[in-house]
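Engineer: just coords:
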């Protein structure tokens, strides 16, 4: 796991446990499930709970029948299942592998009674804390004028003579960064909405990814 959406635990919740529950919607039985695969400890002593989760919802599936006289369109109930991989540091945060997987935050609240909320990242504070970050992408928003929002790509875009100073002062919703962590070069894509993806090193494992989140990203998450 080296990309995902960050959710912050608002209470000191216990480690996640495997859990399954059912509910009935319009007479159809639906399931929610958390399946814990195991717990591992990082080199820095952080315990990580890993696993998968799934949830079912009721939708409508369209069916079309062709008759000699008409085209008949009908809808039938359809059970749809979403799933996600997750990794969690007990009492601190959980990360799911994409935005669709944020349903797990609600499942955790249902299981434990404690709130888990999608993180919002303070990208300026995050950048200020990094050692000499080189930005190859900056997304901005809420700008006065014709260009209200946009994304700029390049090599160290904040040093650009025409755009650099303006970009530095604008509210940012995403950044692409080259930086160093634990004497290792990292290439990242980080969004204000809590999404963090590591492109390099390409062999980052789940423990390294979660440790990076814990030490570098979470201190700037709200």
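Structural biologist: Yes, it's here. Model, not experiment: these values are computed from the prediction.

Engineer: going forward, measure contacts and count neighbours with C-alpha atoms only.
Structural biologist: Noted.

Engineer: identify the residues contacting residue 93.
Structural biologist: Counting by C-alpha atoms under 8 Å, 6 or more residues apart in numbering, residue 93 touches 6, 7, 8, 9, 116.

Engineer: how about a markdown table for the residues you listed, with neighbour count, secondary structure and distance to residue 109 added?
Structural biologist: What follows is the contacts of residue 93, written out as a markdown table (neighbours: other C-alpha atoms under 10 Å; DSSP: H, G, I helix; E, B strand; the rest coil; distance: C-alpha to C-alpha, whole Å):
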| residue | neighbour count | secondary structure | distance to residue 109 |
| --- | --- | --- | --- |
| 6 | 32 | strand | 15 |
| 7 | 26 | strand | 12 |
| 8 | 23 | strand | 12 |
| 9 | 23 | strand | 9 |
| 116 | 24 | strand | 7 |
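
Engineer: if we only consider the residues you listed, which is nearest to residue 211?
Structural biologist: residue 6 (12.9 Å; C-alpha to C-alpha).

Engineer: ok, the closest residue to that closest one other than its chain neighbours to residue 187 distance?
Structural biologist: Leaving aside its sequence neighbours, residue 6 sits nearest to residue 95 (C-alpha to C-alpha, 6 or more residues apart in numbering; 4.5 Å). Relative to residue 187, residue 95 is positioned 19 Å away (criterion: C-alpha to C-alpha, to the nearest Å).

Engineer: take a look at this one as well, against the first:
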């Protein structure tokens, strides 16, 4: 089942054999960790939002996906530029307000590793958000170290550091008691909270359910 879902992923663009093997091994390892088919299908859909994937951006995103579930966070991804994954991560907080930040993962960039925990501000339609840029090609350096364990440890260590930085900025983040039966779309959220994102999540959820029915 895991291999069947993996084969539905978009092929990598001009990737070495080491990169292709690393992505496959990471996907299998994370899928075993997730266990539920619904979660694995959801992971595949998230990774497939990447246009012309290079590999490192999908490896990083796949590795932190179980952590997003564990911390009971919402995640939203839209197609971005080629070989990039832009993950909007957030939660419903006090008074049904939606709090979020953005992790921008670049699968081709090697520059700026030392600035990964120095987010920039983005102002769109008078909404200010903070953006953490991850030059995944340079940080993970898969060509020189394709160890699955090392890739997972490096990705999760960085994500935990990002969460710590976010907490210092006043966000409230705590692990959920269990994420074994959770997906990004079945959170208990208020109907008044950030309606646009919730509608988009609902549509993607419906698409996933249709794909699961066809797979059966």
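Structural biologist: Received it, and whenever you're ready, just let me know what you need. Note that the coordinates shown come from a computational prediction; the quantities given were computed from them, not determined experimentally.

Engineer: after superposition, what is the TM-score?
Structural biologist: The TM-score (TM-score structural alignment, normalised by the length of the second structure) is 0.25; 96 aligned residues with a C-alpha RMSD of 6.1 Å.

Engineer: ok, back up a step: in terms of neighbours, single out the busier of residue 95 and residue 187 of the first structure.
Structural biologist: Neighbours of residue 95 of the first structure and residue 187, each counted by other C-alpha atoms under 10 Å, are more numerous for residue 95; the result is 30 against 20.

Engineer: that one: what's it in contact with?
Structural biologist: 4, 5, 6, 7, 86, 87, 88.

Engineer: show me where the first structure has its helices.
Structural biologist: According to DSSP state H, the first structure carries its helices in the segments 103-112, 123-129, 164-169, 206-212.

Engineer: in the longest one, what's buried?
Structural biologist: Within helix 103-112 of the first structure, the residues that qualify as buried by neighbour count (16 or more other C-alpha atoms under 10 Å) are 103, 104, 105, 107, 108.

Engineer: just the closest of the residues you listed to residue 76 of the first structure, please.
Structural biologist: residue 103 (24.3 Å).

Engineer: residue contacts, that closest one?
Structural biologist: residue 55.

Engineer: and it, how far from residue 83 of the first structure?
Structural biologist: Applying C-alpha to C-alpha to residue 103 of the first structure and residue 83 of the first structure gives a distance of 9 Å.

Engineer: what do the two both touch?
Structural biologist: Contacts common to residue 103 of the first structure and residue 83, judged by C-alpha under 8 Å, 6+ apart, are residue 55.

Engineer: what strand or helix carries residue 121 of the second structure?
Structural biologist: Secondary structure assignment for residue 121 of the second structure, by DSSP states H and E: strand 120-124.

Engineer: helices and strands around that strand, which ones?
Structural biologist: When contacts are defined as 3 or more C-alpha pairs under 8 Å, 6 or more residues apart in numbering; DSSP states H and E, strand 120-124 of the second structure sits against strand 127-135.

Engineer: what packs against the helix or strand immediately after the strand it packs on in the chain?
Structural biologist: With elements assigned by DSSP H and E, the helix or strand that comes after strand 127-135 of the second structure is helix 136-140. Here helix 136-140 of the second structure touches helix 56-70, strand 98-106, helix 148-168, going by 3+ C-alpha pairs under 8 Å, 6+ apart.

Engineer: indicate which one of those is closest to residue 129 of the second structure.
Structural biologist: Once these are compared by C-alpha to C-alpha, strand 98-106 is nearest, at 6.0 Å.

Engineer: next, the angle helix 148-168 makes with the closest one.
Structural biologist: Angle between the axes of strand 98-106 of the second structure and helix 148-168 is 140 degrees (criterion: axes from the mean of the first three to the mean of the last three C-alpha atoms, to 10 degrees).

Engineer: what residues sit buried inside strand 98-106 of the second structure?
Structural biologist: Per 16+ other C-alpha under 10 Å, strand 98-106 of the second structure contains these buried residues: 98, 99, 100, 101, 102, 103, 104, 105, 106.

Engineer: surely the last one and residue 132 touch.
Structural biologist: No: under the contact definition of C-alpha atoms under 8 Å, residue 106 of the second structure does not touch residue 132, with a separation of 10.8 Å.
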